[in-house]
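**Q** sequence first, predicted coordinates after that:
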Amino acid sequence: MKNYDKYTKGYFMPPVSSLKWTQKEYITEAPTWCSVDLRDGNQALIVPMNLEEKLEFFKLLVKIGFKEIEVGFPAASETEFTFLRTLIEQNLIPDDVTIQVLTQAREHIIRKTFESLKGAPRAVVHLYNSTSVAQREQVFRKTKEEIINIAVTGAELLKTCAEETEGNFQFQYSPESFTGTEIEFALDICNAVLDVWKPTADNKVIMNLPVTVSMSMPHVYASQIEYMSDNMKYRENVILSLHPHNDRGTGVADTELALLAGGQRVEGTLFGNGERTGNVDIITLALNMYSHGVDPQLNFENLPEIRTIYERLTKMTVNERHPYAGELVFTAFSGSHQDAIAKGMKWREEENRQYWSVPYLPIDPLDIGRQYEGDIIRINSQSGKGGIGYLLQQNYGLDLPQQMRENFGYKVKDISDRLNKEIMPEEIYDIFKTEYVNIKTPIEFVNYHFTKSDDFQTVVQVIKNNETLELTGTGDGRLDAISNALQTDLGISFSNLTYKEHALDVGSKSQAVSYIGITAADGTMYWGCGIHVDIMTSSVKALVSAVNKMIG
């Protein structure tokens, strides 16, 4: 690919080794979560949400369990300002939720921001200015000292306005474009802001180190975070926050490694909405922790409902393959996957194990509001007998013998391949009934009765070519006698009768289902199924159905 040589890395590694995070295996507790859906996410929508939509989204975030929610940039527009005032004046902010607002390090914007916060029970005021080499040289054309002065002046004004405004305020600072900033300079500007705010144990501040534009592999960001964490002033009174974007498709990995490296707080959005490729997806992060047995402190037990509300309010769509939330992420079409899942689910049911370990399913779909039926196994031309058999068993209570599953599986796959479409469970059931159940042509079973001497003797009444016939036979058992009657009087031959039966339902009105396989003289195996309230009658119907398959 041409022009590759015009690109070079735009990030900066720490001046010393920062790799202690590599010794940690996984995240052991949830960070503080801050949703930025209503600010960072909203500004990235083709059509930003209106007031009513933002209010509904805010209530959704509260319901999920977010305790910190960035509600907007109130000095940027009248809509943003009005939304914040509505939350405050209508007392819509729960006692355990803190709102957050964004402001540039400019005096009139800071003062307008504090004006919007009057009467707020608690608020984080989030100050930022850009610090990267590209921003300094191309946009602001300022020296490092001038950039630091912007941040310090803004931090001082925050203190002044907070003292002049009634309320409970916490400060947050972001060196925007942190990942494109020399690490020593990022540390200098953060420490300069901290020297203004002088955080204490009772008045901690948030230092937010964003991946404004993703520039490196995830381990680089983790090393940058560890260096900042190790060298930042007032560290015990600083909440180190992460705000990754997803330009390189590594937003989740960036965040997870940075949490190992000292991050304590994460700013992100539902489903990763945001500028360009989006913010980090908090749902994926939270459920990744959940899959390791860590309580994420957020409630995604009804993820399909959350997805529906999100899509309606944002006009965005969640991809079918989106982790955890996508329509198809728990679905197996592949035959080998279906077989493993079906066997894993059966094993789990038999063993009654505490811990989840079903092949191909990282978490139990039921835990996030998905269903086994219709979500896990779906059938197309790539599917196998295991998945088809699993659907019949789960949806209709039919537990086919292994060889019959294979026989039926090929029929369904052929139909799917021919029609070039997915086959729904009800269609599979209809195909099964048509192909195997209580088949009446060319022979229709009518009745039977037995007499008992030394052997079982039977008379089987059938209709063939519109003529009623009475077939007689003798055998070691009832089914053997009926089998011999069919073969002798109809002039047919088969062997290796394979039989299985079970109750189809439970209760006084339960039906019995029988499956019978027979082998013709040429070695081909034919299957039939009988369903009836009487187990013997269902067996006879199954045998006659198999015979009909053979001679039909």
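**A** It's in.

**Q** CA atoms for contacts and neighbours, from now on please.
**A** Fine.

**Q** how about the strands in the protein?
**A** In the chain, the segments counted as strands under DSSP state E are 32-35, 68-72, 98-104, 123-130, 169-176, 205-211, 238-244, 265-268, 443-452, 456-464, 467-475, 494-503, 512-520, 525-532.

**Q** take the one below as the second:
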Amino acid sequence: MPKMNIKKYTKNYFMPPKIDMSWAFKEYPDKAPVWCSVDLRDGNQALVIPMSLDEKIEFYKMLLKIGFKEIEVGFPAASETEYEFLRTLVERDLIPDDVTVQVLTQAREHIIKRTFEALDGVKNAIVHVYNSTSVAQREQVFKKSKDDIKKIAVNGAIMLKELTEKAGQKYRFEYSPESFTGTEIDYACEVCNDVLDIWQPTAERKAIINLPSTVQMSMAHVYATQIAYVSQHLKYRDNVVLSLHPHNDRGTGVADSEMGILAGADRIEGTLFGNGERTGNADIVTIAMNMAALGIDPQLDFSNMPEIINLYESVTRMHVYDRQPYSGSLVFAAFSGSHQDAIAKGMKWRAEKKPAHWTVPYLLIDPKDIGREYDGDVIRINSQSGKGGVGYIMEQKYGLDMPKKMREDFSYRIKDVSDHKHKELLPDEIYKIFHDVYVNVEKPLALIDFKLDKTADGMRNGTVHLYSGGKEKVLPAHGNGRLDAVSNALQKELGINYSNLIYSEHAMEIGSTSRAMAYIGITGKDGKTAWGAGMDTDIITASVKALISAVNRLQQ
């Protein structure tokens, strides 16, 4: 196969001049950034089939429910669909007073005017203007000098300010040096400062400077140093919200965002689950949940992740990848036996100790905090699973607390079934296998009844009535307890030999509380242990049924 020509690739980004690097020693952010969802513009234009008006409204309402206070609603001058969506939000009074909608516009007068027409009636708005500043864009697309490109930005800022004042509005402004990552950093900062000189931001009306990684070109720490330089050299810094719009070409959109926040960014523009052009945008769900996992309130509510995913997949026709952090269907799933065992023990320890903080092995966060369930989402059973996982499922979902050695015996059977079927086994399938194999087994022996009275010396004496080989038999029984008496009868009268009887019992805590479960293991002449289980409303009867089940399995 031909090898990739590595020599044609080179560094297309610029390291910033010397900066203060103290930010790099911070462990985590002090607080969550301002979040701006761009799903309805950037995310929507990346869809094979863009959302309809009704779908966009449904998605928008979900964003409000999650807690977004800034939402980019589109490029209203670009098409009638975009224009109609914004007007619908206004006319149906769907923009709460504490929510700011953001619109994108080019720095062209007729486009800005059309944008203002769409915004008529909006209380809080951000008008976002941009132009490309990178070396590649200057040389290949615009064929303009640095001064020419800067003039486009300044003229756009002037036009935006004048038309806003003429319209009698106090919209906030946002400027992006598009393709920032391919721009000389000191030059990008110079352009931003010239724009800010036009806008003269104040504490009451802050401007937004947005630094997009339109195309990722470097490792995350390089992008962060670029952010740090701009943060440390912006004019009016106290009155500027420094924003990031990371894309994901190198797969580091989350890392760029997190390091950028440490480096001085105040705001993140991104999408749910990272949907966006090419490899996507910064994944806000992951960034926010990463903060939550560190004990930082992300100010967004993902407590019903399954509902969010269902709506997202319905209206975007996209699929949330099964291993997508936090949101994927398998992100909490443990198939490995050792992982399952550790999780099961960790959950049991947590239930007993009730610690203040979450420290369960292999689980970064508590799945229940985002609307997931332990039995269906965490412990998943296939041919790779072990006794810990199988036992956990049986105990948590069905209240069956098998002895340790019986769990092991059962787990091997489950692994064998899963291996031969080449599929994961669901909890109800596992329970059915358990019930069919171990519980109240009636061939070749089937219990009809037993009567055991207590004698003066404390022993038990009576009879065991059962089917054996299709015939009814009444066996005399004598022992130091009812179970011992039945066991003696089976061995003496039917010639069944076994030893090392292991016994445990418990009431059924899940389901009907009137039932009891007993487990018995016996060792045959070949040294192998056969396990049986008995279920009945009476614990003694359940024990006898468990013994007969074990004897039947010993003879299979």
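**A** Okay, I see it. Just so it is clear, the model here is predicted, and its values are computed rather than measured.

**Q** now what about the TM-score between them?
**A** TM-score of the superposed chains, computed with TM-score structural alignment, normalised by the length of structure 1, equals 0.98; 552 aligned residues with a Cα RMSD of 1.3 Å.

**Q** follow-up on the earlier one: reformat the strands of structure 1 as CSV; add distance to residue 337 of structure 1 and mean neighbour count.
**A** As requested, the strands of structure 1 are exported to CSV (distance: least, Cα to Cα, whole Å; neighbours: other Cα atoms under 10 Å):
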stretch, distance to residue 337 of structure 1, mean neighbour count
strand 32-35, 35, 23
strand 68-72, 40, 24
strand 98-104, 45, 24
strand 123-130, 48, 22
strand 169-176, 45, 24
strand 205-211, 37, 24
strand 238-244, 34, 24
strand 265-268, 33, 27
strand 443-452, 40, 16
strand 456-464, 44, 19
strand 467-475, 44, 18
strand 494-503, 26, 16
strand 512-520, 26, 24
strand 525-532, 26, 25
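
**Q** could you dump the ones you listed to TSV with distance to residue 352 of structure 1?
**A** What follows is the strands of structure 1, written out as TSV (distance: least, Cα to Cα, whole Å):
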stretch	distance to residue 352 of structure 1
strand 32-35	35
strand 68-72	39
strand 98-104	42
strand 123-130	47
strand 169-176	49
strand 205-211	44
strand 238-244	40
strand 265-268	37
strand 443-452	43
strand 456-464	44
strand 467-475	43
strand 494-503	23
strand 512-520	27
strand 525-532	31
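
**Q** which one is the equivalent of residue 408 of structure 2 over in structure 1 nearest to, not counting chain neighbours?
**A** Using TM-score structural alignment, the partner of residue 408 of structure 2 in structure 1 is residue 406. Distances taken as Cα to Cα, 6 or more residues apart in numbering place residue 385 nearest to residue 406 of structure 1, at 5.1 Å, with adjacent residues excluded.

**Q** got a list of what the one you found touches?
**A** Residue 385 of structure 1 makes contacts with 335, 339, 405-406, 408-410, as judged by Cα atoms under 8 Å, 6 or more residues apart in numbering.

**Q** between those residues, which is nearest residue 167 of structure 1?
**A** Top of the list for closeness to residue 167 of structure 1, among the contacts of residue 385 of structure 1 and by Cα to Cα, is residue 339 at 60.2 Å.

**Q** any idea how far the residue nearest the centre of structure 2 lies from residue 133 of structure 2?
**A** Taking Cα atoms, centre = their mean, the centroid of structure 2 lies closest to residue 326, which sits 1.7 Å from it. Residue 326 of structure 2 is 36 Å from residue 133 of structure 2, where distance means Cα to Cα, to the nearest Å.

**Q** repeat that for residue 249 of structure 2.
**A** 19 Å.

**Q** who has more neighbours, these two?
**A** The neighbour count for residue 249 of structure 2 versus residue 133, taken as other Cα atoms under 10 Å, is higher for residue 133 (28 against 18).

**Q** what does the more buried one correspond to in structure 1?
**A** Aligned partner of residue 133 of structure 2 by TM-score structural alignment: residue 131.

**Q** how about stretch 301-311 of structure 1, aligned to which bit of structure 2?
**A** By TM-score structural alignment, stretch 301-311 of structure 1 lines up with residues 303-313 in structure 2.

**Q** try stretch 346-360 of structure 1
**A** So stretch 346-360 of structure 1 is aligned with residues 348-362, judged by TM-score structural alignment.

**Q** show me what counts as buried in the matching stretch.
**A** 350, 360-361 (16 or more other Cα atoms under 10 Å).

**Q** which single one of the residues you listed is nearest to residue 65 of structure 2?
**A** For the buried residues of stretch 348-362 of structure 2, the nearest to residue 65 of structure 2 is residue 360 (29.7 Å; Cα to Cα).

**Q** and the residue opposite residue 94 of structure 2 in structure 1 once aligned, how many neighbours does it have?
**A** If you follow residue 94 of structure 2 across to structure 1 using TM-score structural alignment, you land on residue 92. For residue 92 of structure 1, the neighbour count with other Cα under 10 Å is 12.

**Q** and if you look at residue 192 of structure 2?
**A** Residue 192 of structure 2 has 24 nearby residues by other Cα under 10 Å.

**Q** what's the longest helix in structure 1?
**A** Longest among the helix segments of structure 1 by residue count, using DSSP state H, is helix 144-164.

**Q** after superposition, how close is it to structure 2?
**A** Comparing helix 144-164 of structure 1 with its match in structure 2 after superposition yields a mean distance of 0.4 Å (mean Cα distance after the TM-score superposition for structure 1).

**Q** what does that helix correspond to over in structure 2?
**A** So helix 144-164 of structure 1 sits over residues 146-166 in structure 2, by TM-score structural alignment.

**Q** just the residues contacting that stretch, thanks.
**A** 106-109, 112-113, 129-133, 138, 170-171, 191, 194-195, 198-199.
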